[in-house]
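S.K.: Next input, structure requested:
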Amino acid sequence: MPRHVAVILDGNRRWARAHRRDLAGGYGRGGEKVREVLGWCERAGIGFVTLWALSLDNLRRPEEEVTPILDAVVSTVEELAAERRWRIRPVGHTRALPAHFAARLRAAAEATTGVPGPTVNIAVAYGGRQELLDAVNDLLATEEGRAQAQAGLTEELLGRHLYTRGQPDPELIIRTSGEQRLSGFMPWQSAYSELYFCDVPWPDFEEADLHRALEAFASRSRRFGR
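M.R.: Got it, this is the predicted structure:
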């Protein structure tokens, strides 16, 4: 069983079009699915889950499209935090978000700091290249960090400044809705991740789909390049 499963929540827009719903309705249904999937992961004993809800590139869409989607995503995070079953951690370039949305995400994370349950990373305004830039800039932001970098940049040193620092890398990455690419998702952490692609859009993802992904993971021989 993987310790850390990451999921690219793809297909909310397609689901909304197929069901004649607006985008906010599609993402709202996707938010309901998040709670279900986290429950399944919890029962399976998975301690870390990362959900990529909204990319940094998505924020470049028209404001009238992005705002209701952001509201749906952040409202889902707040509802998860209110249950106090999971330790919520927003991961992403959150300074790119409108200030009130970023504040709501921070508040949700702070409200679950002491929760002993599984850790759930919510990737909002996430871009893989941006994460690496943020890690380097964070490292170089202090005199101590600059001295460490000058002495020799190592994988361990840079890893301590990633969004997911202190967590195991995802052993399994699932992408829904049929696309077979990572689109820049966790480029550092996914070096040895097993990839699983399924055709169903995220709002239609079911427990059987998760179990198929976990069974596929269990059947693979992870050799880490050796």
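S.K.: Going by C-alpha atoms from here, please, whenever you check contacts or count neighbours.
M.R.: OK.
S.K.: Would you mind stating the distance between the residue nearest to Leu132 when sequence neighbours are not counted and Leu105?
M.R.: The shortest distance from Leu132 to any non-neighbouring residue, by Cα to Cα, 6 or more residues apart in numbering, is to Leu162 (7.1 Å). Distance from Leu162 to Leu105, counting by Cα to Cα, to the nearest Å: 18 Å.
S.K.: Would you do the same for the sequence below? I want to compare the two.
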Amino acid sequence: MDGNGRWAKKRGLPRQAGHKVGAETFRTIATYCKDIGVQYFTVYAFSTENWKRPQEEVDALMNLFRTYLKEAAETMFQRGVAVRVLGDLSPLPEDIRAQIREVDGIADRLGPDAATASLCINYGGRDEIKNAVRAIAREVQAGALAPGDITEQTIGAHLYTAHMPDPDLIIRPSGEVRTSNFLLWQSAYSEYYFTDVLWPDFKTADMDAAINAFNKRNRRFGGV
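M.R.: Have a look, this model is predicted:
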């Protein structure tokens, strides 16, 4: 969800204002995705590197999670969308972690086949792989797993996204052309779509354009 700060700056507003509008955009696009049949919609909300931002902005983002997480989960539950949170949640304030547990409980009421909107909070692709490797190493150390039995599926089962398929399409708004440490393992064969639209300005028509572009791709997955 890139471009919130630049959106606010263009309007002479504090960066926090852009994050607030970006949160509303998330809710709009997530429910639209469910309506058009997209099963999984995952957004990058706060990276492991975002702690380096000015403390005022970090505090504003944490307060945004406090304000919107549970409320968004309850609202989207009414639309049949399960909200999930992915990432290393241990550094987050305890009140936010408690709210995430409540959000998980709301999502569980919809069942495993519900359309899912996931927020990646304190997430980094490299950090995710590191944590997966550590978990697998502990299983090997305990004698529960032999090194020769480790497969790609073993690694996938230890990622935050173990409950969902790899992404078909990754949309990068705001004019940046890089992966920014997002779903590194999972995106091996994802199609990328880049747009100059800043996230707060991202509309359902922009989602349609991305999907239409995706539908024109010839996906070979290494074959011919």
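S.K.: Just give me the neighbour total for whichever residue in the second structure pairs up with the residue nearest to Leu132 of the first structure.
M.R.: Mapped onto the second structure by TM-score structural alignment, Leu162 of the first structure lines up with Leu159. Leu159 of the second structure: 22 surrounding residues under other Cα atoms under 10 Å.
S.K.: Neighbours of Ala144 of the second structure, how many?
M.R.: Count around Ala144 of the second structure with other Cα under 10 Å applied: 10.
S.K.: Repeat that for Arg181 of the first structure.
M.R.: What Arg181 of the first structure shows, counting by other Cα under 10 Å, is a neighbour count of 11.
S.K.: go on, Glu215 of the first structure?
M.R.: Neighbours of Glu215 of the first structure (other Cα under 10 Å): 12.
S.K.: and what of Ser219 of the first structure?
M.R.: Neighbours of Ser219 of the first structure (other Cα under 10 Å): 9.
S.K.: any idea what it aligns with in the second structure?
M.R.: Per TM-score structural alignment, Ser219 of the first structure is aligned with Lys216.
S.K.: now its match: how far from Pro173 of the second structure?
M.R.: 19 Å.
S.K.: Please verify my assumption that Ala84 of the first structure contacts Thr112.
M.R.: Rather than Ala, residue 84 of the first structure is Arg. Yes. Assessed by Cα atoms under 8 Å, Arg84 of the first structure is found in contact with Thr112 at 6.2 Å.
S.K.: between these two, which one's more packed in?
M.R.: Thr112 (21 against 17).
S.K.: contacting residues for the more buried one?
M.R.: Contact analysis of Thr112 of the first structure by Cα atoms under 8 Å, 6 or more residues apart in numbering lists Ala81, Arg84, Trp86, Arg87, Ile88.
S.K.: Switch those residues over to CSV; also include distance to Ser55 of the first structure and secondary structure.
M.R.: Putting the contacts of Thr112 of the first structure into CSV (distance: Cα to Cα, whole Å; DSSP: H, G, I helix; E, B strand; the rest coil) gives the following:
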residue, distance to Ser55 of the first structure, secondary structure
Ala81, 21, helix
Arg84, 26, coil
Trp86, 22, coil
Arg87, 21, strand
Ile88, 18, strand
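S.K.: which one of those sits closest to Arg29 of the first structure?
M.R.: Relative to Arg29 of the first structure, the closest of these is Ala81; by Cα to Cα it sits at 17.8 Å.
S.K.: who's in contact with the closest one?
M.R.: Arg87, Ile88, Ala108, Ala109, Ala111, Thr112.
S.K.: Tell me, of these, which are also contacts in the second structure.
M.R.: Shared with the second structure under both residues aligned by TM-score structural alignment, their matches' Cα atoms under 8 Å, the contacts from those are Arg87, Ile88, Ala108, Ala111, Thr112.
S.K.: What's the match for the fourth one in the second structure?
M.R.: Okay, so that is Ala111 of the first structure. By TM-score structural alignment, Ala111 of the first structure lines up with Ile106.
S.K.: likewise the second one?
M.R.: Alignment of Ile88 of the first structure against the second structure is given by TM-score structural alignment, with Val83 as its counterpart.
S.K.: Leaving aside the residues adjacent along the chain, what's closest to its match?
M.R.: Per Cα to Cα, 6+ apart, closest to Val83 of the second structure is Ala117, 4.9 Å.
S.K.: which secondary structure element contains Pro68 of the first structure?
M.R.: Using DSSP states H and E, Pro68 of the first structure sits within helix 63-83.
S.K.: in that helix, what's buried?
M.R.: Buried residues in helix 63-83 of the first structure, counted by 16 or more other Cα atoms under 10 Å: 66-78, 80-81.
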